[in-house]
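K.L.:
A structural model of the following input is requested.
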Amino acid sequence: MAAPALTLTYRLYQALTALGAPLAMREARKRFVETNGPLDRLSERAGRTNVARPEGRLVWIHAVSVGEFRSILGLVDRLVAEGVHVLVTTTTATSATLAAERLPEGALHQFSPLDTPQATRRFLDHWRPDLVAFVESEIWPNQIVAAHRRGLPLVLLNARLSARSLKRWQKLSATAESLFARFSLILCQVKGTEQALALLGADAMVTSTTGDLKADADALPIDPDEAARLSALIGDRPLWVAASTHEGEEEQVSAAHRIVTGTSRESLLILVPRHPERANAIAHQLAEEGWQIARRSAGQDPGPDTQIYLADTLGETGLWYHLAPVVFVAGSFAPVGGHNPYEPAHFGCAILHGPLYANFALAYGEMTRRDACLEVEDATALGLTVAGLFQTPRLAPLQDNARAYVTSAKNLQDDIAARLRALIEA
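P.N.:
I've put the predicted structure just below:
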């Protein structure tokens, strides 16, 4: 079936992004500088690269940042094992660093091209992918239209659509239909997203609900020798982790830890900021509040007097989950939609979260039903809950239920890899 005609709204977007390409590159450079991105790779945002395209079949998967990147690692592994090259694009410096550490041989990383006609054309001309897959809510009109014009299968993986996004697309219903109808395969996290996309014009024959890829991702890696060394240093001190904190949340976590240490003086908090480039400001703030801190990035270990260990490095989140019986998954006191609870569940952690978790409503709803997590309203509730878990038998059932939940998650990776191969070979 032919895709609907492109709308005047899209034509206007195409023209504006073409004219605004220099401004978009200036903004991309500014963002690189702010986040310590590799400026020698900034040209990738314009669709330029010195990396050669590998021979053979190539799948392009765009996963915007760390969470989306981690969710597709198992899928990348399976495709590469089948002899398919995979090009993964992301937009953040943090995810690029992680990609360098985690991608298997046979997979490549690039910063994603800006959604301008010029950058998209250069990117597609060079890489010539056999299939294009976007992860979650990455809907880039110029890239979708350009790939479709070249006859490339388009896939939306782990599709997620917030209520706000749905309202915005409904105001542009004809444009939405012209874009979503160009996808060859759409796999949704929840039935509600599938129904919403149908309203926006997605082809019901290629749209289905499969569950959340993040639930089927492999456990985060750890260094067992380092885990044993740190475990010996920490000993039997009550330990908890605040993972992926955002600006404003460190103050609340600090207030909670004040309650915890008031009950258990030897308690240790491992604080893991979502963006390590904020670590200097966080360290200064904690020191002003009177905490004894040590910093991972400075090569410091948590000593007997350390009250907060600032884990301001990349790629070690699994280590902290391995060590800690209790984890507060942040991004849930700040309006950013929450973060991945499946990752600590793999390690059998008792999982706490705040009330703002729209991006993981499905996961937390099911985990709550299975008594595999607890919601805390604010810093006071967080502190009291952590302190209580250290002193009551409530801890062990939460840990067991979290591990059982993630273990029972449906295996999606093999099925999705098979579907992508079928599209390439069709």
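K.L.:
hey, let's count contacts and neighbours off CA atoms from now on
P.N.:
Will do.
K.L.:
For stretch 301-309, give me every contacting residue.
P.N.:
If you take C-alpha atoms under 8 Å, 6 or more residues apart in numbering as the criterion, stretch 301-309 is touched by 230, 233-234, 266-271, 291-296.
K.L.:
now with 6 Å?
P.N.:
With C-alpha atoms under 6 Å, 6 or more residues apart in numbering as the test, stretch 301-309 has contacts from 268-270, 292-294.
K.L.:
What of stretch 244-261?
P.N.:
By C-alpha under 6 Å, 6+ apart, stretch 244-261 touches 267, 272-274, 330-331, 379-380, 382-383, 387.
K.L.:
how about a cut-off of 8 Å?
P.N.:
Stretch 244-261 is contacted from outside by 242, 267, 269, 271-275, 282, 286, 329-331, 333-334, 339, 378-384, 386-387, using C-alpha under 8 Å, 6+ apart.
K.L.:
One more, so I can put them side by side:
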Amino acid sequence: MSKRRLLSRKILPSVARAYLGLALRTTRWRIIGPHAGRNVLIQIPASRHPGAIVAFWHRNLLLLPALWKWARTRNGALRLNVLISRNRDGRLIRRTVAPWDIIGIEGSSNKRGQNKGGARALRAGVKALEGGALLAITPDGPRGPAENVQAGATALGRLSRRVSVPVGGACRAVRLKTWDRMRVPLPFGRGYLCHGTPLPSGASTELLAQQIAAADQRAAHAYRASRHYVIDLIWPWVGLAASIYLRRLAARRVQSGKEIAERLEERFGRSSVPRPGGDILWLHAASVGEVRSILPLLQRFLDAWPRVTILITTATVTGCETVARHRERLTQAHRKRLIHQFAPYDVVRATRRFLNHWRPVGLLLTDSELWPGWLRQCSRRGVPVGLLNARLSQKSFSRWRQTALLTRPVFERLAFVASRGADDAAQYDRLGAKNVFCVGDLKELAPASAVDEEALNAMRHALKDRTVLTVSSTHQGEEPIIIDAIALARRKVKNLLGIIIPRHPERGAEVAELGNPAFPRRSQGALPGEEDAIWVADTLGELALFYQLADFIFIGHSLLPHGGGHNPYEALHAGAPCATGPYRANFLEAYQQLGTRFTTVNDAQSLAAWVSQETNPSQPSRPDQNGDENQSDRFVVLANTLVARVSAMTGL
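P.N.:
Below you'll find the predicted structure:
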């Protein structure tokens, strides 16, 4: 054997295999993607494997053995074939990977009249697939153009009638100066291989290219997000210091009704229910307001992904109860696919326990709930994180800006940010977030909450002809101002009844005791008498009901300097005249857009004057039908956009 032949047949393949084996073995690989793709790749038992195509860009060819080792570890009976070009490079690759039980099939599309063995390779590939093997292909190979799917790739799927699993990859690597910028993995790094949902045998070249590119982008984002930053060294110690008194804090919260004793361990990552099979999409909504904003989306998500379970976490009992009420209104099939858990504290052990148990395919946060520890642990596992209805007050933005050198990774790790307005989008962009887009405010566009008509009619009958001022979402310190305002307004509006709805229903007794005698409470089954000026509505899930009763609506958490306002849109659905206080920074852009549809009052006197001066309060104007239809159309567009973005983020 000549020296050249010895070099090409034995020495070069051995050297390449030794280096590639070292690089792949010392790289910490994560295989990520939806359950359907994983099932196809490692189907058990292998004797029943129908065969499938594994499609990835040519530049990731050297990462294939890592995917193959992962699959064979879980199913030793799997067989893998790979289509490679019939040239010197192809033969080198075939000889390099052959000892790893990867069978090379030589051949590629014919070009310029030259027979490249494409027809023969196609027949051999179909035969391998029909025999139950996995067949790896590079649809843009062997000569490109890069990321341009050749017709042979889709022809293979049609002829074999087998599904294609798109795969993307990213790792610590050098890029060769080749037409595709091939990745050569470096040792002792971190890598991600991302598989998508299987595509049917009749998938077009455009769809195949789109899905491979999406898988590649997800892998690239996971790799970037997994980088180590200074905050990753600091935050675990912050959590460790906090964990010293978290148990004590949790115990106090149980005593005050802010935690449920039987479910307290959920806050420390110990889940109370078993994990169902299949993919799980994790949604986090801190409390009642955030939960209400995403409830209309849940139906869209459940319909869009029939095999996906939605795991929704909240940090408050009231948020939990809101989810429970909504769950009862779902169909039996959808109810089984909606699980609630309390959110784990952002300490390393709790978050690890939670993620190890649930293994979500993605996480969607709401509003401005950004927890560095969650983002870090998700990024290490390749779990993409998106932010829904993103908002950022000027005060919060300033704080994040002041610590930008330390906290910028928090924003860079987000796969996308769906902001509620242009100002919020600009602020997230300045803080380092990528893929920021504005789709509108979920709280504005979401349909009005359903109201029990029987309960509504019963209350209207009980209240008879009284003029009703509904005061929602009050916080401590505001109720005395509201009570004074109602007393002043009753000098002119004799039959006025104020319904005070504390933001946290557990404060109902505290608010009722401000009266002398104590005000009647809804939670106790008490109705207001004819002489009662105030009724405390300290129940959960009935806000829309009390809005429908209202002749006037005032939104709290806005009368004192520490306030930030609350969602104005649900009140507008009722159509009654609306007012709020001057402190509403959390929803400033929303109130600016609404303009004169909300009156601003500063104290008890101005609130009383507003109620007294309104003309014909018993006949409030209602929104016109065209406006409702337009809002419904905008919500459909928003929901469809978010479904598409989440699908691209997770591969569902």
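K.L.:
so what number do they get for TM-score?
P.N.:
The TM-score (TM-score structural alignment, normalised by the length of the first structure) is 0.92; 417 aligned residues with a C-alpha RMSD of 2.2 Å.
K.L.:
follow-up on the earlier one: buried subset of the contacts of stretch 301-309 of the first structure?
P.N.:
Among those, those classed as buried by 16 or more other C-alpha atoms under 10 Å are 268-270, 293-294.
K.L.:
OK, contacts around the most centrally placed residue in the first structure?
P.N.:
For the first structure, the residue nearest the mean C-alpha position is Gly67 (1.2 Å; C-alpha atoms, centre = their mean). Contacts of Gly67 of the first structure were listed using C-alpha under 8 Å, 6+ apart, and they are 339-340.
K.L.:
any idea what it aligns with in the second structure?
P.N.:
Counting by TM-score structural alignment, Gly67 of the first structure lines up with Gly289 in the second structure.
K.L.:
How much space separates its match from Arg420 of the second structure?
P.N.:
Using C-alpha to C-alpha, to the nearest Å, we find Gly289 of the second structure at a distance of 14 Å from Arg420 of the second structure.
K.L.:
Check Glu614 of the second structure too.
P.N.:
For Glu614 of the second structure, the distance to Arg420 of the second structure (C-alpha to C-alpha) stands at 32 Å.
K.L.:
again, but for Ile31 of the second structure
P.N.:
Distance of Ile31 of the second structure to Arg420 of the second structure, given as C-alpha to C-alpha: 33 Å.
K.L.:
With neighbour numbers in mind, choose between the two.
P.N.:
Neighbour count, other C-alpha atoms under 10 Å: between Ile31 of the second structure and Arg420, Arg420 has more, with 24 against 18.
K.L.:
wait, isn't the more buried one in contact with Leu387?
P.N.:
No. Applying C-alpha atoms under 8 Å as the test, Arg420 of the second structure and Leu387 come out as separate, 10.5 Å apart.
K.L.:
Report the buried members of the contacts of stretch 244-261 of the first structure.
P.N.:
With burial judged by 16+ other C-alpha under 10 Å, the buried subset of these is 242, 267, 269, 271-275, 282, 286, 329-331, 333-334, 339, 378-380, 382-384, 386-387.
K.L.:
and the residues you listed, which of them are in strands?
P.N.:
Secondary structure from DSSP state E places 242, 269, 271-273, 329 of these in strands.
K.L.:
Taking these together, which two end up most distant?
P.N.:
Comparing all pairs in these by C-alpha to C-alpha, the longest separation belongs to Leu269 and Val329, at 13.2 Å.
K.L.:
Report the set of residues contacting both of the two.
P.N.:
With C-alpha under 8 Å, 6+ apart as the test, Leu269 of the first structure and Val329 both reach Ala242.
K.L.:
And for Asp125 of the first structure, the neighbour number?
P.N.:
Here the number of neighbours of Asp125 of the first structure (other C-alpha under 10 Å) works out to 12.
K.L.:
counterpart of it in the second structure?
P.N.:
Aligning on TM-score structural alignment places Asp125 of the first structure opposite Asn356 in the second structure.
K.L.:
Then Thr91 of the first structure?
P.N.:
For Thr91 of the first structure, the aligned residue in the second structure is Ala315 (criterion: TM-score structural alignment).
K.L.:
residue contacts, its match?
P.N.:
With contacts defined as C-alpha under 8 Å, 6+ apart, Ala315 of the second structure is in contact with 285-287, 342-343.
K.L.:
check contacts around the closest residue to it other than its chain neighbours.
P.N.:
The shortest distance from Ala315 of the second structure to any non-neighbouring residue, by C-alpha to C-alpha, 6 or more residues apart in numbering, is to Ala286 (5.0 Å). Counting by C-alpha under 8 Å, 6+ apart, Ala286 of the second structure makes contact with 313-316, 319, 366, 369.
K.L.:
what would those look like in CSV with secondary structure and distance to Glu412 of the second structure?
P.N.:
Formatted as CSV, those follow (DSSP: H, G, I helix; E, B strand; the rest coil; distance: C-alpha to C-alpha, whole Å):
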residue, secondary structure, distance to Glu412 of the second structure
Thr313, strand, 23
Thr314, strand, 24
Ala315, coil, 24
Thr316, coil, 28
Gly319, helix, 28
Thr366, strand, 17
Glu369, coil, 15
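K.L.:
Out of the residues you listed, which comes closest to Ala648 of the second structure?
P.N.:
Within the contacts of Ala286 of the second structure, the smallest distance to Ala648 of the second structure is 18.3 Å, found for Thr366 (C-alpha to C-alpha).
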